[in-house]
Structures are given as C-alpha cells and as structure tokens.
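> Got a predicted structure plus its sequence, pasted below:
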Amino acid sequence: MNQQRARRGHEDDWWRQLYGDGEGGGQAAAGGVAGRAGVRTAGPSDAGPSDAPDTLDDRVESALRAVRAPAEPKPWEPPVRPAAPPPAPSTPIPLPATGPASRDTPPDTATGTPSDTAPDTPPSRTAGFVGDRPPTYDPEPGALPAADPGALDDLVPDTALDGARYGSLTLRAASQRGDSARYRGEVRRDALLTARFGAGRQALILVAVATPPPAAEGAHRAARDACAWIGDAVGRSYTQLAEDIRTDHRDALKSGLQRLTDRSYGKLRGRARELGAAPERYTAALRCLLLPADPDCRTRVFFGVGAGGLFRLRDGAWQNLEPATADHDTGDAPGSDGGPPRSAPGLAHGPNTAESPARPAPFLFRAAFARPGDTLLLCSAGLAEPLQEEPAFADRLAARWKAAEPPGLVDFLATAQLRVKGHTKDRTAVGVWEA
C-alpha cells in the first residue's frame, strides 16, 4: 500500500515537472524545452495572468498544437461582389398618337416595337441641327453593320475624311453614314475616292463620289466598284487629260471623259452579270472632279452620271452649277462671271439608250474657271437635297464656309454633318477652296 502510494507520488512529480503544475516545475520544464529549441522563453516579467483553462487535456492539446506541422494555405479566391442592381429602363421617345410616321422616324419605334439594333439611350438633343425641332435619330453612330468573317474587306467605316493642298487650291472631302443607316446597323452606301496621279505641276487630282440606288442588296459594292474603275481609267490617261485641261481643249476633254465613263459603267454591267444581279440595281450615280495641281491652271472639271449636286459659293451666296441639260457643256470661260444661280431638275434613272448602253442616265460635263475666294462643292444626293430644299441649311453652310481660310478637316466634317429633320441619307461632300 505504501509502495503504490510512493509510486503514484513519483508519477505526479514527473507530470508536474513536464507540464509545469506549480510555479518552479513549470518554469524549469519550459526552460529546458525552449533552450533546446533555441528560443527565448518568457519570464515572470514577460507573462501576465492567464484565464486559459488549465486541465490535463487542455495541456496535452496545447503540446500537440505546438509540434503539429502548419496547415497548407488555402488558394486565393476573388472576393464575391454584390450583384449590381438592374438598370432602369430608358425613357421612350414620345411620338404622335395619330398620323403617319415622319420620313426619319425609326420604323420599329413608330410601331411601338423595340428594335434589337436601336441604341439603349434616347437620342441626344445637343448636336447641331436646323429647323424647329431636332431629327428623331441619335446624332452619333449606333449599331455596327453585321460582319461576315469570310469577307471582312467588305466592311466600310462609318465616316471617311481626307484633304490636301496643291497650288492655289485646298481640298476637303468627307463621307458619312446617314442617320437611317446608323440606326439600322446598315453599311455606308456612299463611296468616296481621292487620288493623285503624277507629280509636281503635271499632277492631276481626281475626286469621285458614288451613290447606289436605294434598297439594293450589296449596292455599296457597286458604288465602290464605280469609284475604283473610273479611278483606274483616269489614272491611265491622266497625262493627256491634264494637258487638255491646261490648253482648254474642252471638246476633246469631254469626249475622252465620256468614253472613260462609259467604259466604267460597262464593267459594272459585266460585274452584275457575274453576280446574277439586275444591271439597274448593281449601279451607282457617279460624280467626279478633276483638279490640276498646276498653280497657273484654274480650270476645274466636273463630269459624271446621275443624281447629286454641284455648287459654287461665291461672294457668300450659293450658285447651282449643275448642267441644265444632258450632255451640254455649260463651262465658264476663263475670266467670265459664270452663269447666275439656277435650279437644275434632278436626273431620273431612265432606260439605257442605244448610244450609251452602259450608262443609267445621261452624261454630265462642266468646266468652270475658279476665282480667288470661290468654294466649289461637289456632293451626293444626301447633301444636295437639304441644300436645295432647306434655306436655313444652305445659309448655315454658307456662313461657315465663306471664310477666306479653308476649314480644317474636323471643322469641315462638323459642318457637313449639320442635321435636318427628314434628311437621313448618307452624305458625301467635297469642297475646294481657292486662294
């Protein structure tokens, strides 16, 4: 009995020495372990009173935690963000309760059906416009045209901008997708080509503007082909054309340009047959300017086929230079004042004649002498129509472009895209300022 009690007392002493059950034993044991580990142990001045439980099980668990290997860190995970509240629905554009939709009213909006290509926000009312109220469409581009991954070279940018300066003339050119095409996500149909052939005083500048018929599938390709083929024809003959302009051989110039134009339209008809398209659909109105780089030559030559506009801004007023009759030379002789402003009737696309089987409309030609301070304007129907039909629009353009100093590219574009309700076609404008 005494031996069992003595053995139990010896085991209690051993546990007190190992786990510090008592002030002296605990410190000694801790010091021995820490000393072997090379770590400084806390003395009486380092540790304060502890409220931690002090049972045998607690101490065993503490020892196991001290020697247990550290756990592997958890992989990083992005924080969970709260879901954003759903956007508030856009306010619909108020429309008249009765009556037909206006010319530039989006068809889906007019019927009350939201369009999958319509912008999510209401049209901006801050862009420049003339008239008693702004146009319905948003002034900035909306939907992009659909793209075919196998024909990405068929895409056309919303806006094209170009310019140059040679001798006494400064050239500005811009072509922009119309409001209607922007809303529907359709491609710009107007085509614009600016090209220089030759160098120095012998160089000749060609500007071509082409507009296809409305609602023709793939018609923008016809407009681009028309510009490319007339450019190719003029480029191969530019030396003789430039000489005829400098020497004022207008009869030779006119007949030569008519042959080149007919040849280009013949290629368009051939391409239409290749594509299985109707020739009258795969075509385009084509209007061109020839501008000699020679500073001593101030003759400017216009030729083309189909609808559009040719105007001159002189002394702050617009003059319509559109040839009054088909195939008639109404050129201004050097030094003359030129004819008064006239209102030329539009040229309808009629049936092809025997004399010009390829052209959809009569050939147009005019050679005009440029005075210092003049501004010549060649444009597609999208700009010619509001210029002829809206006096406020014509006055605004005249006020901005009558300055002696030509506008910069951005300023020219900003003026050319001035909006008028009811006019939503593509717009292409070419301005030539004379110093």
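Great, that's in hand. Numbers count the residues shown, from 1 in each chain.

> rest of the way, CA atoms for contacts and neighbours
Fine.

> Let me see the contact set for residue 279.
268-269, 272-273 (C-alpha atoms under 8 Å, 6 or more residues apart in numbering).

> could you redo the last one with a cut-off of 6 Å?
Contacts for residue 279 (C-alpha atoms under 6 Å, 6 or more residues apart in numbering) come out as 269, 272.

> Which stretches in the stretch 101-250 of the chain count as helices?
107-110, 179-184, 219-246, 250-275 (DSSP state H, counting those that start in this stretch).

> nearest to residue 287, of those?
The closest of these to residue 287 is helix 219-246. By C-alpha to C-alpha, the value is 9.2 Å.

> what about versus this one:
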Amino acid sequence: MSEQGARRGQEDDWWRQLYGEDDAEGGAGAGGGGAAGDPAGSRAAPAAGAPTGAGPADVGPAEASDTLDERVASVLRTVGPPGWGDRPPPQPTPADAPDRAAPAGDAPPDETPPRAAPTPPDETPTPGPVPPGEPSARRVPSPPPPPSEPIPLKATGPGARPRDVARTAPPPPPPPPPVQAVTYIGDRPPTYEAEPAALPAADPAALDELVPDTALEGAQYGSLTLRAASQRGDSARYRGDVRRDALLTARFGAGRHALILVAVATGRPAVEGAHRAARDACGWIGGAVGRSYTQLAEDIRADRRGDLKAGLQRLTDRSYGKLRARALERGGPPEQYTAALRCLLLSADPDCRTRVFFGVGAGGLFRLRDGAWTDLEPVATDHGTPAPLPETTRATDAPARPGPGLPHGPGTAEYPARPEPFLFHAAFARPGDALLLCSAGLAEPLRQEPAFAAHLADRWSTPEPPGLVPFLATAQLRAKGHAKDRTAVAVWEA
C-alpha cells in the first residue's frame, strides 16, 4: 500500500473511534453511536474492508466521502442543531477531479448522497437549494437586497407634469433704477450748499430771541388738512444769519365753533432785529384775532365778507401801529421795524368751506386744482395813507382817540397805518383743492420758474395729503437765484 493509502486508513480509524463504529453493521461501540435521529449507516463511512450492502465485499472506502468538507459536515451534524450539514458538498473542480473523485463502480448503490457543510453561524448564510423532504422552517432566508437610492416623489394627477418639461416663466424684468430725489431746478445747482452751515450768533442775555433753522407744523380738522413749514434760505444758512420768516399757527375755541389762524411774516432784509419785527407782527395779529374769534367765526360761517374785511383791516392796522410804537421805543426808524404779514382764517366747522385770506406786503396766495396752479393774489384797492394829525387838548395835551382802523400811540400821526395796501380775499374751497399761502421766498420761484411750479404741483396733487416730512422735502426745493427764507402753508380739502 502506498504512503497516501496508509495515511488515509489511519484517518478512517480515527473517525470510527470518534463516532464509536466498531463493526460493519454500524452498531454502537464503547464510544457511543451517531447523532440522535440519524439512521445507522447513513452518517459515518463504513469500516475498511467491510461490506456495505449489495456491492462487492472487497470494495474499500470511497474516496469521495473522505473529504474535508464531509468531515466538517459530519461534525456539524453530530454537535449542531437539526438541519445543519444537510447540504450537498460542492462539486469538485476539473483540476482536482482525477485525484478526489472515486470510480463509478466503487460507490454503494444505497448510500445516501453526501451533503455540504453549513455556513458557520457567525457568517452570512449562502442561499442554496433545499433538499427534498426538508421542512420549510429550515430554509435559510435570502439576504436583503442592498439599499437603493430613494425614489423621488413626483406629483400625479391631470395637472401634474415633470419639472423638467414644465413651462419656464420668463425672467422678471430688471428693477428700475432708483429715482433720484429732485433737490433743485435748473441746469446747475444753486451757489450755496443745501444743508445749514453756520449758526446765528447768540446773546447770552437774550437766548429767547434765537430762532431755529426750520419750523414744521400740521393739523387736521373736519374736511381740511393743514401743513406748514418755515426754513432759512440758502444765503442765510451760509452766512449764519437768523431766519427772518416767522410762522404762527393757533386754534381758538373748540368743536364746530373753533377758529384756526395761520400767520406768516417776513422782516425787512439787512435790518437789525428784522426777525423780532416778524415775530411781533405774528404775535400781535394772533392776539387780536383770538380776542375776537367768536364774532369772526360766526361771520365766516355766514359768509359775511364785507363785515370780515372791515373787521380784519382794523385788526391789521392796530398790529402795525404797535410795530411803529415798538420801533420808537427801540430808538429806530419805524419804517425799518416792520414786516410783511399774510394770514389765513379757517373754520373748524366741517359744513363751512369758506377760507379767508388777509394781509399786507409781499408773498403769495395760490390754489392747486386738477394739477394746475391759479394765482389768487387779490388786487390792492386800499392804499395806506398818513393818518390825520389828531387834535390835542390844552389841559391834558393828550391826543384824541383816533377813529376805527387807526392804532393809538406815539408815531400815529407821522407814519401811515401800514406800509402797503391791505389785502383781502375769501374763497369757497371744493373737495380736492389745495390752498397755498407763502412768503416771498417761495412765491417768487413759483411765479418765475415753470419747472418749479410743475414739480410742486406733481408732488401735491396726490389723493392723500403728504405727511410733514414729505411736505417739507417738497417745500425746500431749490432754484438758482432764489436763496431767500421761505415759508409755505398748504390746506388740502377732503
């Protein structure tokens, strides 16, 4: 016998001793039999030289059953749970078939086909065919398929269509360029800067005479909306001069009987104390109207224009008489301590739409209707004349009390009651109208610069009145050659 055959016989003896197979019939030896439930002769290989059945008695053990796989399967069938090691052994490859395969006539006809060794429990089982008669519970489950990419959700329905074939909307048009705020009218900007530069000089003993650069006011009563703004001109801002325009807005009374007064005054240019004269003119006319507001409000509601003109003229003359008296107290010429004065009276009664204007001196009165300006400046019919010299009594040497319309006090005989004609105008306002009262600093460019007037009309012809800040921004529109102080008072009718 060759060395290989001898080694194989020794291995067979070792396996028979392991499973206790001492006789050819598969009886139990001293070491115990096969695994429980396994029939005799179907688990272990037959002994060397012993007959296995109907085959020839001299046939030795088949080499096909003495493989490493069969040995592992045999161990697993013995010590493992039921069903382990029942798979057929893998078929030999062509390379090792001549060495490992047994002759066709050597295998016993009733021998159970060998089964493949199972996969160890710590490894993923490989799916394979299930032997006939094996219960379904012993089937090795197939491994789960590898995870696939998530399926994108798509809209379904009659109105759904793929995103890639959807109609693409045209790109939005580019935003319009930002609108540059119009700060001046003309081919080139004015000489002076738009913002304030120098502050007016202050007197530590008279700080109450300081005037702010800009004043802003607003109100709403019944069907009217009021906006008012007063500011220094470009030249005064550059030189540090005080604002010579004065603005007064006052309400007398309450409810439907209330009366609103707006007064605008401008002192003489290049005159010391011109801003004080403008402030005094507004204050004195405001006091006179406040003391007579009940009768004035009744005359306005009743549209008694003749009585209104006569009464307001007397109040205006008395105010200018006080200005002359103040000039004499200060030791200056009365013609210097004076101011142009323009006023509006507005009834708070929503059923009254009569607006009354009166005043003296330069300025403007305009109406904005349907986007167009109308100059309402009244024609002067009354010119100021010196008052007659009053008679005096020898006993008191006091001047007699002058007649209506003439103020009482020093300088009454020497100087006229007012420097210029008295102006009066009463107008009925329609819904949508805007009435503009202004000083000469705004009236001049409005009359002389068509582009200036068109810009103001465009900004103020809105369905709703502008706020205080937009109103001021429009009122301070600059034009070359017009650098005076300017004051604007606008009334919108709802």
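Right, received. Where do you want to start? All values reported here derive from a predicted model rather than from experimental measurement.

> Need the TM-score between these chains.
After superposition, the two chains reach a TM-score (TM-score structural alignment, normalised by the length of structure 1) of 0.65; 289 aligned residues with a C-alpha RMSD of 1.4 Å.

> Make TSV out of the helices of the stretch 101-250 of structure 1 and add distance to residue 286 of structure 1 and mean neighbour count.
Below are the helices of the stretch 101-250 of structure 1 laid out as TSV (distance: least, C-alpha to C-alpha, whole Å; neighbours: other C-alpha atoms under 10 Å):
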stretch	distance to residue 286 of structure 1	mean neighbour count
helix 107-110	30	16
helix 179-184	20	23
helix 219-246	7	20
helix 250-275	9	17
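
> Redo these as JSON lines? Include distance to residue 424 of structure 1.
Below are the helices of the stretch 101-250 of structure 1 laid out as JSON lines (distance: least, C-alpha to C-alpha, whole Å):
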{"stretch": "helix 107-110", "distance to residue 424 of structure 1": "13"}
{"stretch": "helix 179-184", "distance to residue 424 of structure 1": "5"}
{"stretch": "helix 219-246", "distance to residue 424 of structure 1": "17"}
{"stretch": "helix 250-275", "distance to residue 424 of structure 1": "27"}
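
> Ok, which of the ones you listed comes nearest residue 407 of structure 1?
helix 179-184 (23.9 Å).

> so the closest one matches what in structure 2?
The alignment of helix 179-184 of structure 1 onto structure 2 (TM-score structural alignment) spans residues 234-239.

> rewinding a little: nearest to residue 398 of structure 1 among the helices of the stretch 101-250 of structure 1 would be which one?
The nearest among these, by C-alpha to C-alpha, is helix 179-184 at 22.8 Å.

> distance from the closest one to structure 2 after superposition?
In the superposition against structure 2, helix 179-184 of structure 1 averages 0.3 Å from its aligned positions (mean C-alpha distance after the TM-score superposition for structure 1).

> residue range for stretch 307-327 of structure 2 in structure 1?
Going by TM-score structural alignment, stretch 307-327 of structure 2 sits over residues 252-272 in structure 1.

> mean shift of the matching stretch relative to structure 2?
Mean deviation for stretch 252-272 of structure 1: 0.4 Å (mean C-alpha distance after the TM-score superposition for structure 1).

> Other residues contacting that stretch?
Residues contacting stretch 252-272 of structure 1 (C-alpha under 6 Å, 6+ apart): 229-230, 244, 279, 282, 358-359.

> Which of those sits closest to residue 65 of structure 1?
So of these, ranked by how close each gets to residue 65 of structure 1 (C-alpha to C-alpha), first place is residue 282, at 85.7 Å.

> how about the closest one, what's its partner in structure 2?
Aligned counterpart of residue 282 of structure 1 in structure 2: residue 337 (TM-score structural alignment).

> Tell me the secondary structure at its match.
coil (DSSP: H, G, I helix; E, B strand; the rest coil).

> Report the separation between it and residue 11 of structure 2.
Applying C-alpha to C-alpha, to the nearest Å, the value for residue 337 of structure 2 to residue 11 of structure 2 is 142 Å.

> Looking only at neighbour counts, state which of those two leads.
Under the criterion of other C-alpha atoms under 10 Å, the comparison of residue 337 of structure 2 against residue 11 puts residue 337 first, with 26 against 13.

> residues contacting that one?
277, 327.

> Please identify which of the helices of the stretch 101-250 of structure 1 is closest to residue 191 of structure 1.
Here helix 219-246 is closest among the helices of the stretch 101-250 of structure 1 (C-alpha to C-alpha), at 5.5 Å.

> Let's see the distance spanning stretch 353-368 of structure 1 from one end to the other.
28 Å.

> What is the burial count for residue 221 of structure 2?
Residue 221 of structure 2 has 16 nearby residues by other C-alpha under 10 Å.

> What residue in structure 1 is paired with it?
Using TM-score structural alignment, residue 221 of structure 2 sits opposite residue 166 in structure 1.

> Now that match: closest residue in space that isn't a chain neighbour?
Excluding the flanking residues, the one nearest residue 166 of structure 1 by C-alpha to C-alpha, 6 or more residues apart in numbering is residue 293, at 5.5 Å.

> How about the contacts made by that neighbour?
Taking C-alpha under 6 Å, 6+ apart, one finds 166, 201, 203-204 in contact with residue 293 of structure 1.
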